[in-house]
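Colleague: Sequence first, then the predicted structure:
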Amino acid sequence: MTHKYLRFITVTLVFILSILFSSYHKKASQSKIAENISLENMEPIENMFKDELENGTWITNKILGLDPNSKQYVLTKFIEQKFAGNLTSFSNKLNFSSRYVAPCGNDNFTTIIGKHNFIDQNKISISVDSVIYSGAWKRPNEFRESENIIFVISKISDSIILTKQI
């Protein structure tokens, strides 16, 4: 009787486990199909400021990325002219530079080199790789491994505003 009882329990356990396994496998397959359908129907999110920012040079109120505690930057389209101030450009779809420029060479010049990535519809992530001091500076260059800082991009009139996301 013990042998029959043990066999009955084994067959019952195998039967229950096979039902559970097939039920799990069916749900996983349905989930995978639903995931593929939703991904196929989704269009990639395009940043609405990307083309505008990458296709120009911008006058900025501060050197972008120099002070990691800066909360906001105002960017205005730069038109070629004699100019003293801060310029920022988002070049080659990955890097950016922000620098102080002046027509005379007797000044302290600071240049930031870093990486940028447009995320979401209205956000940009930046990280600073290096700070280069030239001109009258007597400071050594800095090489930073900064964390990504995310800014929300907005536009007011002809200016683009980068506001640090908290």
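Modeller: It's in. Just so it is clear, the model here is predicted, and its values are computed rather than measured.
Colleague: rest of the way, CA atoms for contacts and neighbours
Modeller: Will do.
Colleague: now the helices for the chain?
Modeller: Here the chain has its helices, by DSSP state H, at 2-41, 50-54.
Colleague: closest one to residue 131 among the ones you listed?
Modeller: The closest of the helices of the chain to residue 131 is helix 50-54. By C-alpha to C-alpha, the value is 21.1 Å.
Colleague: Please point out which parts of that closest one sit buried.
Modeller: The neighbour-count check on helix 50-54 (16 or more other C-alpha atoms under 10 Å) flags 50, 53, 54 as buried.
Colleague: Check the helices of the chain for me and report the most buried one.
Modeller: Across the helices of the chain, averaging neighbours per residue (mean count of other C-alpha atoms under 10 Å) puts helix 50-54 on top, at a mean of 15.
Colleague: you'd agree residue 151 is up against residue 165?
Modeller: Yes: shown here, residue 151 and residue 165 form a contact pair, counting by C-alpha atoms under 8 Å, at 5.2 Å.
Colleague: Tell me which of the two has more neighbours.
Modeller: Taking neighbours as other C-alpha atoms under 10 Å, residue 151 and residue 165 compare with residue 151 leading, 22 against 14.
Colleague: Second structure follows, compare the two:
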Amino acid sequence: MRILHLLLVFFSGYFAQAQALAGTWKTNAVFTYNIQEYYVLTPANTTEEASKMERYGSFVVFSEDDTFQSYYTAPCGNDCFTTTDGTYEYLDKNTVKLTLHRLHQSGMCQDAQNKKVVLGVFDIVQNKEGTRLVKRKV
């Protein structure tokens, strides 16, 4: 019984961390095939009360089904709008592997790529400024 209790405590901590990425984040860059050394994640204000500036920029949505979508929005149509789709896998409570599956661009640029590429393994680092996904060195 004690072992069962310890397993429950261990996995509840693991899943609590795992759920920490679920949701919509504003980020410093769209997750594309041009891999960044780190991504800065701050909680996105997606309410109707959000200012216009809060609604524009680069975002990533981590869904609870281990998929993500990253995209760029701007106030006008004279821009390059990139959207990507992929999956993420927790390797432990502070480490995630990101895999990109699709890229689509519209607006002032046109491109579409459907190729599965592992973007890398990232450490999940939380500090007072927010959350960072820091790429591990190979």
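Modeller: Received the coordinates, thanks. As the structure is a prediction and not an experimental result, all values here were calculated from the model.
Colleague: Tabulate the helices of the first structure (JSON lines), appending distance to residue 79 of the first structure.
Modeller: Listed next are those as JSON lines, based on distance: least, C-alpha to C-alpha, whole Å:
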{"stretch": "helix 2-41", "distance to residue 79 of the first structure": "41"}
{"stretch": "helix 50-54", "distance to residue 79 of the first structure": "14"}
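Colleague: Out of those, which is closest to residue 104 of the first structure?
Modeller: Proximity to residue 104 of the first structure, assessed across the helices of the first structure by C-alpha to C-alpha, is greatest for helix 50-54 (27.4 Å).
Colleague: counting contacts, what elements does the closest one pack onto?
Modeller: Applying 3 or more C-alpha pairs under 8 Å, 6 or more residues apart in numbering; DSSP states H and E, we find helix 50-54 of the first structure packed against strand 85-91.
Colleague: Superposed on the second structure, what's the mean shift for the strand it packs on?
Modeller: Superposed on the second structure, strand 85-91 of the first structure shows a mean distance to its aligned partners of 0.6 Å (mean C-alpha distance after the TM-score superposition for the first structure).
Colleague: So what touches that strand?
Modeller: With contact meaning C-alpha atoms under 8 Å, 6 or more residues apart in numbering, strand 85-91 of the first structure is reached by 53-64, 78, 96-102, 116.
Colleague: do the same with stretch 71-80 of the first structure
Modeller: Contact with stretch 71-80 of the first structure is made by 56-62, 64, 87, 158-164, as judged by C-alpha under 8 Å, 6+ apart.
Colleague: for the aligned partner of residue 28 of the second structure in the first structure, what are its contacts?
Modeller: When the first structure is aligned by TM-score structural alignment, residue 28 of the second structure is paired with residue 61. Neighbouring residues of residue 61 of the first structure by C-alpha under 8 Å, 6+ apart: 73, 74, 75, 86.
Colleague: Which one of these sits in the busiest neighbourhood?
Modeller: For the contacts of residue 61 of the first structure, the largest neighbour count, defined by other C-alpha under 10 Å, is 23 neighbours, found at residue 75.
Colleague: From residue 102 of the second structure, how far out is the equivalent of it over in the second structure?
Modeller: Under the alignment (TM-score structural alignment), residue 75 of the first structure pairs with residue 41 in the second structure. Remark: distance between residue 41 of the second structure and residue 102 of the second structure (C-alpha to C-alpha, to the nearest Å) = 21 Å.
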